[in-house]
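**Q** Let's see this in three dimensions:
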Amino acid sequence: MKYKIIPVTNFNQNCYLIWCTKTFQAALIDPGGEYKKILIILKKYKLKITKILITHGHLDHIGAAYILSKILDIPVLGPHREDIFWIKNIKLQNKMFNLPCCKFKNNIWLKNNQNIFIGKINFHVYHLPGHTPGHIVFFNKSHHVIISGDIIFKNNIGRTDLPKSNFYILKKSIKKILSLSKDKDNIILPGHGKKTSIFEVKKLI
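**A** As a prediction, the model looks like this:
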C-alpha cells in the first residue's frame, strides 16, 4: 500500500490518494475541494481510480467528491447515514466554513464493520461518532494504518463545538481506536495536519 497526501482548501484538509502496489487500483479519500488540483496530481500517477471514500459530511471533506465522481465515473462511498444532517445542510455549511457550496450525492452509505477493498488492500469500516454523528474511520490491519478523518490529529482531538458533535461520544470513539490497536503502534492519517500514531494519541487520553 502507498499513499499521497493532497492538501486542499484554506483548511489544509488532507485528501488522500491511496493505492494497491500489486493491482495499481486506487481510491480518493475525502476530496474536500480544488478538484482541478487533484486531477493534475492524478495524471502524474498511472493508477486506476475506482472509488471515492468519505469519512464524514463536513464541507471541507466532501467539496470535490461529486464533481470528481462524475469526471472519473466512479462511485462515492460514505459517510455513515447518521451524517445526513450535514449533507442536507450544505448551504448552512457554506456560511459556517466559508467554502463554496457544492452538490454532494453518494452511491452508498457505509455501515459499521463493512470491508472496503482498494485492489487487494482491505480497509475495515468503523462508525465512530462524536465529531459528527455519522463519522467513520478506515482501518487497515496488515499495514497498521488508520485513516481517522477529524477524530484525531497530531497533538489534538477533533472539534466538538459544532452542531451534532459531542465530546463524550468522541472520547468513547477514540478509546475504540485505541482498543483496535492493542500492541501495535498504528499510524494515524488525520483529516488535517501531519500524521500521528497510537502511541502519541495515548498521551492525549
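**Q** From now on I want contacts and neighbour counts done on CA atoms only, so please keep to that.
**A** Noted.
**Q** how far away is the spatially most central residue of the chain from Lys105?
**A** Nearest to the geometric centre of the chain sits Thr55, at 3.6 Å (CA atoms, centre = their mean). Note on Thr55: its distance to Lys105, by CA to CA, to the nearest Å, is 14 Å.
**Q** cool, and Thr23?
**A** 28 Å.
**Q** Between these two, point out the one with more neighbours.
**A** Lys105 (16 against 13; other CA atoms under 10 Å).
**Q** In space, what's closest to the more buried one - neighbours in sequence excluded?
**A** Tyr66 (6.2 Å; CA to CA, 6 or more residues apart in numbering).
**Q** The one you found falls within a helix, correct?
**A** Yes: assessed with DSSP: H, G, I helix; E, B strand; the rest coil, Tyr66 lies in a helix.
**Q** ok, it touching Cys101?
**A** No: using CA atoms under 8 Å, Tyr66 is not in contact with Cys101, being 11.7 Å away.
**Q** Can you check which helix is longest in this structure?
**A** Longest helix of the chain, by residue count under DSSP state H: helix 167-181.
**Q** correct me, but Ile169 touches Pro129?
**A** Yes: counting by CA under 8 Å, Ile169 does reach Pro129; the two are 6.5 Å apart.
**Q** who has more neighbours, the two?
**A** Shown here are Ile169 and Pro129; by other CA under 10 Å, Pro129 has more neighbours (27 against 17).
**Q** Here is a second sequence; please produce its structure as well for comparison:
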Amino acid sequence: MQFHLVPVTPFQQNCSLLWCEDSKRAAVVDPGGDLDKILAAVEERGLKLEKILLTHGHLDHVGGTAALSKQLQLPIEGPHKADDFWIQQLPMQAQMFGFPSVEVFTPDRWLEQGDQVTVGDQPLEVYHCPGHTPGHVIFFHRLSQLALVGDVLFAGSIGRTDFPQGDHDTLIRSIKERLWPLGDEVRFVPGHGPMSTFGQERQSNPFVADKRFG
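**A** Next up is the predicted model:
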C-alpha cells in the first residue's frame, strides 16, 4: 500500500491518498476541501480513484466529499453512523468557519467496528474509536503496518473532546483498547501534523504515555 499526504483547508488537515501499487486503484481519505490539490496529486501519480473513505464528520475532514463524489461518481464509505449529526450540520459549520458552502451527503456505507474496506486489492481494517466524535473510525493496513487515525491521536497530543458528544475518557479508552494492541511499530497518519508511531506515543505522549497509567 502506498500513500501520499495532501494538506488541505486553512486547518492543514492531512487528506491522504492511498493506493494499491499493482492496480494503481486509489482511495482518498478525508477530502476536507481544496479538491484541485487532491486531484492534481492523483493525476501526478497516474491513479484511478475508486472511493472516498471518511474517519469522522468534521468539516475539515469531509467538506469536499459531496462535490468530489458527485464529480467523479465515487462511493463514500464511513464514518460510523453516530457522526451523521455532524454531516447534517456541514452547511452551518462552513458558515461558522468562513469556508465555502458545503453540501450535506449520505455515505453509501456506514462503517462499524470490525468492518473491512478495500483499496484496489488491499484490505483495510476498520476500528470504531469514539471520543473526539461519537462516530470516529480509523483505518489500519496490517501488511504495511500503517494506520490512518484522523483526529483520535496526534504526535504528542490527542483529539479535542470539547465538541458536542465528545468525551475525554472515551477517547483515552479508544486509544488504549483499539490502537495500542495493533503494535508499537505501527506508523500512523494523524488528521493534522507529522506522522509518528504508536510506540513513540506510548513512550512520550503527555496524554496517553504508558507511565501515566501505572
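**Q** what's the TM-score here?
**A** Once the chains are laid over each other, their TM-score by TM-score structural alignment, normalised by the length of structure 1 reads 0.94; 204 aligned residues with a CA RMSD of 1.3 Å.
**Q** Against structure 2, what's the mean shift for the longest helix of structure 1, could you check?
**A** In the superposition against structure 2, helix 167-181 of structure 1 averages 1.4 Å from its aligned positions (mean CA distance after the TM-score superposition for structure 1).
**Q** Give the next helix or strand downstream of that helix.
**A** strand 187-190 (DSSP states H and E).
**Q** that older thread, where does the residue nearest to the centre of structure 1 fall, secondary structure wise?
**A** Going by DSSP H and E, Thr55 of structure 1 is not in any helix or strand.
**Q** Might you report the residue contacts of it?
**A** 29-30, 61, 78-79, 135-137, 148-149 (CA atoms under 8 Å, 6 or more residues apart in numbering).
**Q** out of all of them, which helix in structure 2 is the longest?
**A** Max-length helix for structure 2 by DSSP H is helix 35-44.
**Q** Please enumerate the strands of structure 1.
**A** Listed in chain order, the strands of structure 1 (DSSP state E) span 2-8, 13-19, 25-29, 48-53, 76-77, 115-118, 121-127, 136-140, 145-149, 152-153, 156-157, 187-190, 196-197.
**Q** Show me the one of those that comes nearest Phe85 of structure 1.
**A** Comparing the strands of structure 1 by their distance to Phe85 of structure 1 (CA to CA), the top pick is strand 136-140, with 15.1 Å.
**Q** got the angle for the closest one vs strand 121-127?
**A** 150 degrees (axes from the mean of the first three to the mean of the last three CA atoms, to 10 degrees).
**Q** Count the neighbours of the residue nearest to Ser204 of structure 2 when sequence neighbours are not counted for me.
**A** Here the nearest residue to Ser204 of structure 2 in space, its sequence neighbours aside, is Gly156; by CA to CA, 6+ apart that works out to 7.1 Å. Other residues lying near Gly156 of structure 2 total 17 when counted by other CA under 10 Å.
**Q** My read is that Gly156 of structure 2 contacts Arg202, right?
**A** No: applying CA under 8 Å as the test, Gly156 of structure 2 and Arg202 come out as separate, 9.8 Å apart.
**Q** Counterpart of Phe97 of structure 2 over in structure 1?
**A** Using TM-score structural alignment, the equivalent of Phe97 of structure 2 in structure 1 is Phe97.
**Q** what about its match, distance to His58 of structure 1?
**A** In terms of CA to CA, Phe97 of structure 1 sits 9 Å off from His58 of structure 1.
**Q** Who has more neighbours out of the two?
**A** His58 (23 against 13).
**Q** which position in structure 2 aligns with the more buried one?
**A** In structure 2, His58 of structure 1 lands on His58 (TM-score structural alignment).
**Q** what number of residues lie near the nearest residue to that match once chain neighbours are set aside?
**A** Once flanking residues are discounted, His58 of structure 2 sits nearest to Trp86: 6.4 Å by CA to CA, 6+ apart. Here the number of neighbours of Trp86 of structure 2 (other CA under 10 Å) works out to 21.
**Q** repeat for Ile205 of structure 1
**A** By the measure other CA under 10 Å, the count of residues near Ile205 of structure 1 is 11.
**Q** where does it sit relative to Ser173 of structure 1, distance-wise?
**A** According to CA to CA, Ile205 of structure 1 stands 11 Å off from Ser173 of structure 1.
**Q** now Val145 of structure 1
**A** Taken as CA to CA, the span from Val145 of structure 1 to Ser173 of structure 1 is 17 Å.
**Q** More neighbours: these two, which one.
**A** Ser173 (23 against 20).
**Q** who are the neighbours in contact with the more buried one?
**A** So Ser173 of structure 1 contacts 128-130 (CA under 8 Å, 6+ apart).
**Q** Kindly report the same for Lys48 of structure 2.
**A** Lys48 of structure 2 is in contact with 24-26, 42, counting by CA under 8 Å, 6+ apart.
**Q** do the same with Gln13 of structure 1
**A** Per CA under 8 Å, 6+ apart, neighbours of Gln13 of structure 1: 7, 32, 60-61, 191-193.
**Q** I'd like to know how many residues surround the counterpart of Gly120 of structure 2 in structure 1.
**A** By TM-score structural alignment, Gly120 of structure 2 lines up with Gly119 in structure 1. Residues near Gly119 of structure 1, counting by other CA under 10 Å, number 18.
**Q** Next up, the contacts around Gly119 of structure 1.
**A** Going by CA under 8 Å, 6+ apart, Gly119 of structure 1 touches 19-20, 22-26.
**Q** Give me the residues contacting stretch 178-196 of structure 2.
**A** Here stretch 178-196 of structure 2 makes contact (CA under 8 Å, 6+ apart) with 11-15, 61, 127-129, 145-155, 197-200, 202.
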